[in-house]
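Novice: Please work out how this folds:
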Amino acid sequence: MYSNKVGLIDIGSNTIRMVIYGIDSHFEIHEITNLKVAARLSQYLINDDHEQIVMADQGIQKLTETLASFNYAARAHEIEELIVFATAAIRQSANQETIIQRVLDETGIEIRILSEKEEASLGQYAISHSLPNRNMVTIDLGGGSCEITLSENKEIKHYHSFPFGVVSLKEKFFAGKEHNDAVAIEKTRRYLQKAFKSLSWLKKIEYPIVAVGGSARNIAQVHQRLQRYPIAGLHGYRLSEINLETTLDLFQTTNYQDMQDIDGLSSDRTDIIIPANLALIELYQVVDAPTLYISRQGLREGIITYYLNDHFDQPIDPEHIHVRSVAKLCRDFKVHPKVAEVRSKIAIDLYKQLTDLSQLNYSYAQQVELEMASYLYKCGQFISQEADSQTTFYLLSNMDLAGFSHRDRVRLALLSSYRNKSLLYQYCQPFVDWFSENDMKELQSLGGILKFSQALNDSKTSPIKKVKLEKKKKDYLLTLYHHGPVVAEQYRAERHSKHIARSLNGSLKLKYVDLDA
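Specialist: I've put the predicted structure just below:
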């Protein structure tokens, strides 16, 4: 199944995690296993007799025990390569050479310590290959460090690594205090604000923020549960400053013993979630950001994506991530490529002719959206022919699709599952604030094009070779040029022509021209 299996061990300040990836023949990355230990290595950083920061022996022992366990699992999975890297906790340790040598002696594992620049660049590499945003500020909030980058056109322009993270902030301001101590919170706010404002290129840049890291994801997860978010997935989830204030207020007003009862909050982050929430809010204000996105793609994903592009001639292009996502879905859902190609050709042809006749407003983005939906149209039938529309909508709206915002993902699901107006509005009930009435009319018109295009290849023999839509006084004529019999197509087309007629300011007649006659 996999042409290659690669293991990554990420030695962070808060957690140590091993992910084993399988790479298939299409250069798609599949997560095989994901193991995590909340080691909190940064709490083992102490000052030695020379006032240098070193990792205490207990921390090194915790590290070697964890890596030995992970190494056993990696061998069991028969991986081809194991990449082991460390960030702030070991990078900040004056005894890092001792740590590396001891790990090598006791486990046989060689650790690579990433520089601040490498850490920022690899995190940005993952984001640029998974989100559509071109200009952004990213924050990777770890346990012992905080990487900030400014990117324009998906290229890093500035970066900075602060020597603080959620664990070190907790130890600096909340040691011996309640998790929601008001004085500690205010001191943390001022400290973070001063740190972020020290970066002149960050102030009032007004770019969206993309947040990476377990704590940021956890905050988003809590917010999703609070508002009963109607779809699954954290990647690309948006948070406003008010949303972040809402989660902060929840954490502040909840007794520590009750924190574990907060739906969505991980039990190993209850004592560090407030510093994380404060960091996002303060960055939001310094940047004057329009919104904040959550990315599930971070340092590990950046490393495996870079590994893939470096070893296999650049198969992942950041300019075409959404196309790659759709192509993968077509393979996973066993979409017939020739049938999808015919449907897509007809749909795009009809769309362009409708826009030429000023019945729809043309945009290239909309054409691309229609093309992707035409390939995925009723793709849920591989699970259920009877419930193909419902299954298609559920699958597409609840999958993390690289290159799509959550709203665009739902639009794709609505178009790909389109059957009729009533079902469209039924699917949209949980998304009343997402789409205007004009959006709904647009979706209905585009969905109608897809449904009619599907009807024109009902026999799956590709008989329709050309479609021509013309204005005839007050009415419209759609001529369908075909080879061979079109009995099935004619039956379906007559039934579903109303879906095209709705987009016209007049009635529609169909005409069939046999090219073999």
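
Novice: CA only for contacts and neighbour counts going forward, please
Specialist: Will do.

Novice: Name the SS class of the closest residue to Ile127 other than its chain neighbours, please.
Specialist: Of all residues not flanking Ile127 in the chain, Gln297 sits nearest, at 5.9 Å (Cα to Cα, 6 or more residues apart in numbering). Under DSSP: H, G, I helix; E, B strand; the rest coil, Gln297 falls in the coil class.

Novice: Name all residues that make contact with Gln297.
Specialist: By Cα atoms under 8 Å, 6 or more residues apart in numbering, the residues touching Gln297 are 123, 126-127, 130, 212, 235.

Novice: Keep only those of those that are in strands.
Specialist: When DSSP state E defines the strands, the subset of the contacts of Gln297 inside them is Val212.

Novice: Can you check the contacts of Gln297 and name whichever has the most neighbours?
Specialist: Ser130 (30 neighbours; other Cα atoms under 10 Å).

Novice: okay but that residue is in contact with Ile321, surely?
Specialist: Yes: in terms of Cα atoms under 8 Å, Ser130 counts as a neighbour of Ile321; the distance is 6.4 Å.

Novice: Find out how far the helix or strand containing Leu248 is from the centre of the chain, if you would.
Specialist: Here Leu248, judged by DSSP states H and E, is contained in helix 241-252. Centroid separation between helix 241-252 and its chain, computed with Cα atoms, centre = their mean, to the nearest Å, is 23 Å.

Novice: what ranges do the strands span in the stretch 351-500 of the chain?
Specialist: Assigned by DSSP state E, counting those that start in this stretch, the strands in the stretch 351-500 of the chain fall at 464-472, 475-482.

Novice: could you check the distance from the nearest residue to Gly59 once chain neighbours are set aside over to Leu423?
Specialist: Nearest residue to Gly59, sequence neighbours excluded (Cα to Cα, 6+ apart): Tyr44, at 5.3 Å. Going from Tyr44 to Leu423 by Cα to Cα, to the nearest Å gives 57 Å.

Novice: Give me the more crowded residue out of these two.
Specialist: Neighbours per residue (other Cα under 10 Å) separate Tyr44 from Leu423, with Tyr44 holding more: 19 against 14.

Novice: I'd like the structure of this one too, to check against the first:
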Amino acid sequence: MVYGIIDLGSNTIRLSIFKYEDGKIRLLQNKKAIAGLAACVEGGGLTEIGISKACFVLNRYKDILKAQNIENYSVFATASLRNINNREIVLNEIKERTGIVPEVLFGDEEARLDFIGVKNSCELSRGVLIDIGGGSTELVLFENGEIKRLTSIPIGALNLQNKSVKGIIATDRELKKMKKIINNALDELQWNFESNYETMYAIGGSSRAALEISKELFKIPAEERSFNRANVKEILNRLKSADVKDYKAVYKINPERIFSLSGGLVILNEVIKRFGCEVINISKDGIREGYFIDRIIDQMSDKEENNEK
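Specialist: I've put the predicted structure just below:
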């Protein structure tokens, strides 16, 4: 079976095409478009510009699927549509312009699907899972390979930076402002934080960017999929450096994330500190794999079992 999954996110809109055969999932194709929908929110609602951006990308992805004769696909939206106050209007517009009705995932469900996706490719024992998106951050605490706690915070890399940073490059004062915002959100969870979760598993563009930058700056081998808390701290130190060369060197590595990188790294660093994480592993699988497993494969298996009965 070949199946398409479109992830309508707050910063990026992605298309993943999977093949499921002999009990295994294989990624055939992955497309990404940076739409920056979180920056197209005014008065709590998604603007016409944001709607048009979303519809343009969705129609382009429909054309790709059609060209490959892939009739079966699903579309889901996360904080991009979950956190807006004109959701029904936007959904109607998307349906009218594209013929698509995205499934809007609630925050806890997004976190659960994140966990399912990461567990597909990583052996999870005890640790923290983080998914830093453009408009929200999902957190999962797990022990013995099972979820202990999960949540979604309506603060992501793009909307945090967009609200806190006046210019293109965040100042030291603006970085401190973002730090305060995310820590207040963590305090509001009222979790009894344990600061000995040594291992973190991370998904999302901000975390992948942190790995890419760490490889370049700290000579981490190309095949590695992990970095450490000291790397994140040093990157942030360079971003707030008075020496232009320091922060230019960082943005040069990943220029496409200039409007969300500092926000994402602040979120990552504060969560690392809060839980005492030392090692950050980047998972190759995430919410799209989790959605495919939970919504398509598992439901298909349930139907087959019911038919047999």
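
Novice: Got a TM-score for the two of them?
Specialist: With the length set by TM-score structural alignment, normalised by the length of structure 2, the two chains reach a TM-score of 0.89; 300 aligned residues with a Cα RMSD of 2.3 Å.

Novice: Make sure the residue nearest to Gly59 of structure 1 is actually in contact with Lys62.
Specialist: No: counting by Cα under 8 Å, Tyr44 of structure 1 does not reach Lys62; the two are 9.8 Å apart.

Novice: ok, back up a step: what would the strands of the stretch 351-500 of structure 1 look like in TSV with distance to Glu371 of structure 1?
Specialist: Formatted as TSV, the strands of the stretch 351-500 of structure 1 follow (distance: least, Cα to Cα, whole Å):
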stretch	distance to Glu371 of structure 1
strand 464-472	17
strand 475-482	20
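
Novice: Please pull up the equivalent of Thr15 of structure 1 in structure 2.
Specialist: Using TM-score structural alignment as the criterion, Thr15 of structure 1 maps onto Thr12 of structure 2.

Novice: for Asp140 of structure 1, same thing?
Specialist: With TM-score structural alignment as the criterion, Asp140 of structure 1 pairs with Asp131.

Novice: Next, its match: secondary structure please.
Specialist: Classified using three-state DSSP, Asp131 of structure 2 is strand.

Novice: Show me the strands in the stretch 1-150 of structure 2, by range?
Specialist: For the stretch 1-150 of structure 2, applying DSSP E, counting those that start in this stretch gives strands covering 2-8, 12-21, 24-34, 41-42, 45-46, 73-77, 103-104, 127-132, 137-143, 146-153.

Novice: tell me the contacts of the counterpart of Asn196 of structure 2 in structure 1?
Specialist: Aligning on TM-score structural alignment places Asn196 of structure 2 opposite Glu206 in structure 1. Shown in contact with Glu206 of structure 1 (Cα under 8 Å, 6+ apart): 287-290.

Novice: can you confirm Glu206 of structure 1 is in a helix?
Specialist: No: with three-state DSSP as the criterion, Glu206 of structure 1 is assigned coil and is not in a helix.

Novice: To which residue of structure 2 is Met494 of structure 1 aligned?
Specialist: Let me fix one detail, which is that residue 494 of structure 1 is Glu and not Met. Glu494 of structure 1 maps onto no residue in structure 2, with residues paired by TM-score structural alignment.

Novice: Now do the SS call for the closest residue to Glu494 of structure 1 other than its chain neighbours.
Specialist: Leaving aside its sequence neighbours, Glu494 of structure 1 sits nearest to Leu510 (Cα to Cα, 6+ apart; 7.7 Å). Secondary structure, three-state DSSP: Leu510 of structure 1 is strand.

Novice: What's the match for Leu41 of structure 1 in structure 2?
Specialist: Counting by TM-score structural alignment, the partner of Leu41 of structure 1 is Leu37.

Novice: ok, that match - how many residues close by?
Specialist: The tally of other residues near Leu37 of structure 2 (other Cα under 10 Å) stands at 27.

Novice: if we can go back for a sec, enumerate every residue touching the residue nearest to Gly59 of structure 1.
Specialist: 55-56, 58-59.

Novice: okay, and stretch 95-104 of structure 1 goes to which residues in structure 2?
Specialist: Taking TM-score structural alignment, stretch 95-104 of structure 1 hits residues 86-95 over in structure 2.

Novice: which of the residues in that stretch are buried?
Specialist: Applying a neighbour-count criterion of 16 or more other Cα atoms under 10 Å, one finds 87, 90-91, 93-94 buried in stretch 86-95 of structure 2.

Novice: which one of the residues you listed is nearest Leu105 of structure 2?
Specialist: Nearest to Leu105 of structure 2 among the buried residues of stretch 86-95 of structure 2, counting by Cα to Cα, is Arg87 at 12.3 Å.

Novice: where's that closest one relative to Ile100 of structure 2, distance?
Specialist: Taking Cα to Cα, one finds Arg87 of structure 2 at 14 Å from Ile100 of structure 2.

Novice: I figured Arg288 of structure 2 was touching Ser16, is that so?
Specialist: Yes: assessed by Cα under 8 Å, Arg288 of structure 2 is found in contact with Ser16 at 7.3 Å.

Novice: which residues do these two both contact?
Specialist: Common neighbours of Arg288 of structure 2 and Ser16, counting by Cα under 8 Å, 6+ apart, are 5-6.

Novice: Show me which of these two is the more surrounded one.
Specialist: Shown here are Arg288 of structure 2 and Ser16; by other Cα under 10 Å, Arg288 has more neighbours (24 against 20).

Novice: what lines up against the more buried one once you look at structure 1?
Specialist: Aligned partner of Arg288 of structure 2 by TM-score structural alignment: Arg300.

Novice: Could you do Gly117 of structure 2 as well?
Specialist: So, by TM-score structural alignment, Gly117 of structure 2 is matched to Ala126.

Novice: ok, His223 of structure 1 to Ile304 of structure 1 distance?
Specialist: Counting by Cα to Cα, the gap from His223 of structure 1 to Ile304 of structure 1 is 29 Å.
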